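*Asks:* missing the sequence, but the structure's below:
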């Protein structure tokens, strides 16, 4: 493929910005990534990524997408100690909306998931981007893009230093705090409408060192529900320690002390897990974070949009992080960007917005129904969200003891087989029969 652009600039060295830079490196003579934050030369938490101190799970689909962008990434992570989720029932304890799945049976179809910490994954990807010959990462802030009214396009970026840097293409990868809607307003374009769900999530996280041999699991998740609005996630990371994140939904506060974390673990985790956690040693300081609103900026609906700039990553859509799908959806956006560029057609921004909307919609719908119908969130809710949420609650109840249903859910939740969480009529019938048998057995024993 020939070089379509002389120079592209990416605002933000987030995972989204790094993935965008990797894709653009194939079609640009030069790519410059600008990042206001200092970038460590090893895996480490960054001030600009406060959510990085909390648990992150790289789902199987996300691992595949990142590997396609950065060949050898997964093997190198494993060599650096990143755990692999093996296909064993004792390797994961997964709870969703008050139901526990995947612990009683071995899944039939093999698929591999990886458990890097957010700093580890970001560092692995960043060092690969730095190694690309025509990509440069500069630790300097961008004040705003430069816009030419006569041309109707963005022509570069203005740095905090006052220097203007020309570019054929600018990528806004500044995350949830993006100022692109305000810039559009300034340039005379409409702002995108925003779909939102007020999830009201608050996090508390603390690292623990648990003596070796106490837990076979690598991932322990007990999701929140209407009845239990506080959940917990425990992930075993490459440093040999466990990151333990507790979270409250619908503005319910999570534990604020180590003692409260341990008490919550006693209440909602298997006894052997909470016992192991109590034998663990707390490390470092506690971390806090809040995520009030999931937000999708609908650039795909705009009829007018300036040339020369594209929004990317969380600047377009940020999902409820307790579902663990954000990094995977960023990787899918990168695949969309690559496909749109390779098509060779003009109007990059509108076509990317449409492609991203196509992959975003089913996942956004799934999480919105889960939040609004099952997690006490507030926001615009269609009349059918509640009955669909109720039916899915019944499906999850059956999946607790039916390995076929559990496997279907876990693979779809991991975005492997499809982005749509819609059971087939056969699976719906299986759910009804399964729950009917359980109801009859309970009635006979009463």
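*Replies:* Alright, I've got the coordinates. Because the structure is a prediction, the values reported are computed rather than measured. Numbers count the residues shown, from 1 in each chain.
*Asks:* from here on, contacts and neighbour counts on C-alpha atoms
*Replies:* OK.
*Asks:* strands along the stretch 1-150 of the chain, start to end?
*Replies:* Secondary structure of the stretch 1-150 of the chain (DSSP state E, counting those that start in this stretch): strands at 5-11, 28-34, 84-85, 92-96, 99-101, 113-114, 135-138, 142-148.
*Asks:* most tightly surrounded among those?
*Replies:* strand 5-11 (a mean of 24; mean count of other Cα atoms under 10 Å).
*Asks:* what's the neighbour count on residue 71?
*Replies:* 13 (other Cα atoms under 10 Å).
*Asks:* residue 272 now?
*Replies:* 12.
*Asks:* do you know which of the strands of the stretch 1-150 of the chain lies nearest residue 410?
*Replies:* With Cα to Cα as the measure, strand 99-101 is the member of the strands of the stretch 1-150 of the chain nearest residue 410 (8.2 Å).
*Asks:* structure two is appended below for comparative analysis:
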């Protein structure tokens, strides 16, 4: 039995006051007379990271798609962040150093289309969003713990929540946004619905981050990213935030440990980053202590696959899917889900829970698959490996290799990794042709160098990517 809500219902409860929970509350405020957010952590009235968000002490980027989605939920947010000093990354080559699969994209290339991202610290972004949500007249926040939802077996629906002091609060809809540690699967099993299938990949990511003051004028870039690779399981990220301080994060994948001190981070930078960036980092002064964080497993709870779900409760944010944080997509996915919630509510509340689960799965699936291929084929993660992962990643590496020296291909790639364009769209024939011509040209240049005995310096100038000894047109064996 499913309960139909009225066109505007009385009370909605949100469990969790993180960015996902705040986004949900903003959308719900247009459809409910009253929205209450329950959060156990103290919510600061200044732009600082909360103790309940350990990953907030590491590099954070609001990628282009996430910026668009959040602006649609919170009009004026981006302009206010810029006014507060949040750096903006545009599609100018001097703004970005980006390395993926061993290839550097963007550097020295003037891309054509619009590509704008923002670099707020996690604490600042959450503070901006929280101020907007709590200024809505029908939204309030209570610093209390929700013990469990209140379930009515007769109607097979959730009718409210029970707080840790025993108080029961009635609600027409409960949003479970407590994060990846959500107990909703346990509750569903207790209520007789069974647990959702849980897809997992063991990524074994460990972070080490340090705030650093780097003298002004040493680095033109505002974003520096060097991803890990199968033969190089450590990567780095450097982002310049609104307080004038860089956050520098070194990470290891497949259970590889990052450096444990600032000297180690500087030494790693010298092996991964351009000399002017690593030299600027060494010239910097560490601010505060280093912070460490482990992320062993990414999970996707497949509520969309369940035969039946109770009405009156919806999972949200990381309670549904938590992705490898090295890809920087968490806030973007929360904003996408908020717009999914808005769309299903605008279409009516009949069968709301199942419709939202399906909508969330549609936006999650391509991102999950893209990350899974990279995690397993490039980062040594452990998880299901369909036969097509290997060939697909081989084609991906060939395309990215060509994109290293072609701004049109680089833009096509970066727009998809930023989720601006659909991940389902394969490169059109004209781009495939560009990649083939580019790779053939580079292969011929290398063969000519080898034939004439050219210098290593000349070789590196002609072939800036990894060593090539054969054309990169054939798909490598899985």
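*Replies:* On my side now, so go ahead. Every value quoted in this text rests on a predicted model; they were computed, and no experiment measured them.
*Asks:* after superposition, what is the TM-score?
*Replies:* Laid over one another, the chains give 0.98 as their TM-score (TM-score structural alignment, normalised by the length of the first structure), with 445 aligned residues with a Cα RMSD of 1.0 Å.
*Asks:* dump the strands of the stretch 1-150 of the first structure into CSV; add distance to residue 379 of the first structure as well.
*Replies:* Conversion of the strands of the stretch 1-150 of the first structure to CSV gives the following (distance: least, Cα to Cα, whole Å):
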stretch, distance to residue 379 of the first structure
strand 5-11, 30
strand 28-34, 35
strand 84-85, 35
strand 92-96, 21
strand 99-101, 24
strand 113-114, 33
strand 135-138, 39
strand 142-148, 31
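*Asks:* which of those sits closest to residue 352 of the first structure?
*Replies:* With respect to residue 352 of the first structure, and counting by Cα to Cα, the nearest of those is strand 5-11 at 15.8 Å.
*Asks:* next, the angle from that closest one to strand 142-148.
*Replies:* Put simply, strand 5-11 of the first structure runs at 140 degrees to strand 142-148, going by axes from the mean of the first three to the mean of the last three Cα atoms, to 10 degrees.
*Asks:* tell me the contacts of the residue most central in space within the second structure?
*Replies:* With distances taken as Cα atoms, centre = their mean, residue 329 lies nearest the centre of the second structure, 1.2 Å away. By Cα atoms under 8 Å, 6 or more residues apart in numbering, the contact set of residue 329 of the second structure is 63, 66, 323.
*Asks:* repeat for residue 9 of the first structure
*Replies:* Here residue 9 of the first structure is in contact with 31-34, 156-157, 167, 169-171 (Cα under 8 Å, 6+ apart).
*Asks:* aligned counterpart of it in the second structure, please.
*Replies:* Alignment note: residue 9 of the first structure maps to residue 13 in the second structure; criterion TM-score structural alignment.
*Asks:* just the strands in the stretch 151-300 of the second structure please.
*Replies:* Assigned by DSSP E, counting those that start in this stretch, the strands in the stretch 151-300 of the second structure fall at 157-163, 168-170, 173-176, 197-213, 223-226, 234-240, 246-252, 285-302.
*Asks:* which residue numbers in the first structure does the first one align to?
*Replies:* In other words, strand 157-163 of the second structure. Counting by TM-score structural alignment, strand 157-163 of the second structure lines up with residues 153-159 of the first structure.
*Asks:* run the chain-centre distance for that stretch.
*Replies:* Here stretch 153-159 of the first structure is found 29 Å from its chain centre; the criterion is Cα atoms, centre = their mean, to the nearest Å.
*Asks:* again, but for stretch 355-371 of the first structure
*Replies:* Once both centres are worked out by Cα atoms, centre = their mean, stretch 355-371 of the first structure turns out to sit 12 Å from its chain's centre.
*Asks:* that one: which residues count as buried?
*Replies:* For stretch 355-371 of the first structure, a neighbour-count test (16 or more other Cα atoms under 10 Å) marks 355-357, 359-360, 362-364, 366-371 as buried.
*Asks:* give me the nearest residue to residue 241 of the first structure, chain neighbours excluded.
*Replies:* residue 209 (4.8 Å; Cα to Cα, 6 or more residues apart in numbering).
*Asks:* just residue 266 of the first structure next, same as before
*Replies:* Leaving aside its sequence neighbours, residue 266 of the first structure sits nearest to residue 274 (Cα to Cα, 6+ apart; 5.3 Å).
*Asks:* what do we get in the second structure for that neighbour?
*Replies:* Residue 274 of the first structure maps onto residue 278 in the second structure, by TM-score structural alignment.
*Asks:* so who does its match touch?
*Replies:* Residues near residue 278 of the second structure by Cα under 8 Å, 6+ apart: 266, 269-270.
*Asks:* show me what the residue nearest to the centre of the second structure lines up with in the first structure.
*Replies:* Using TM-score structural alignment, residue 329 of the second structure sits opposite residue 325 in the first structure.
*Asks:* now swap in residue 189 of the second structure and tell me
*Replies:* So, by TM-score structural alignment, residue 189 of the second structure is matched to residue 185.
*Asks:* tally of neighbours for the nearest residue to that match once chain neighbours are set aside?
*Replies:* Excluding the flanking residues, the one nearest residue 185 of the first structure by Cα to Cα, 6+ apart is residue 191, at 6.2 Å. Residue 191 of the first structure has 19 neighbours, counted by other Cα under 10 Å.
*Asks:* ok, which of the strands of the stretch 1-150 of the first structure comes nearest residue 385 of the first structure?
*Replies:* strand 92-96 (17.5 Å).
*Asks:* relative to strand 230-236, how tilted is that closest one?
*Replies:* Using the same axes, to 10 degrees, one finds that strand 92-96 of the first structure and strand 230-236 are set 160 degrees apart in direction.
*Asks:* chain neighbours aside, what residue packs nearest to the aligned partner of residue 98 of the second structure in the first structure?
*Replies:* Mapped onto the first structure by TM-score structural alignment, residue 98 of the second structure lines up with residue 94. Excluding its sequence neighbours, the residue lying closest to residue 94 of the first structure (Cα to Cα, 6+ apart) is residue 221, at 4.8 Å.
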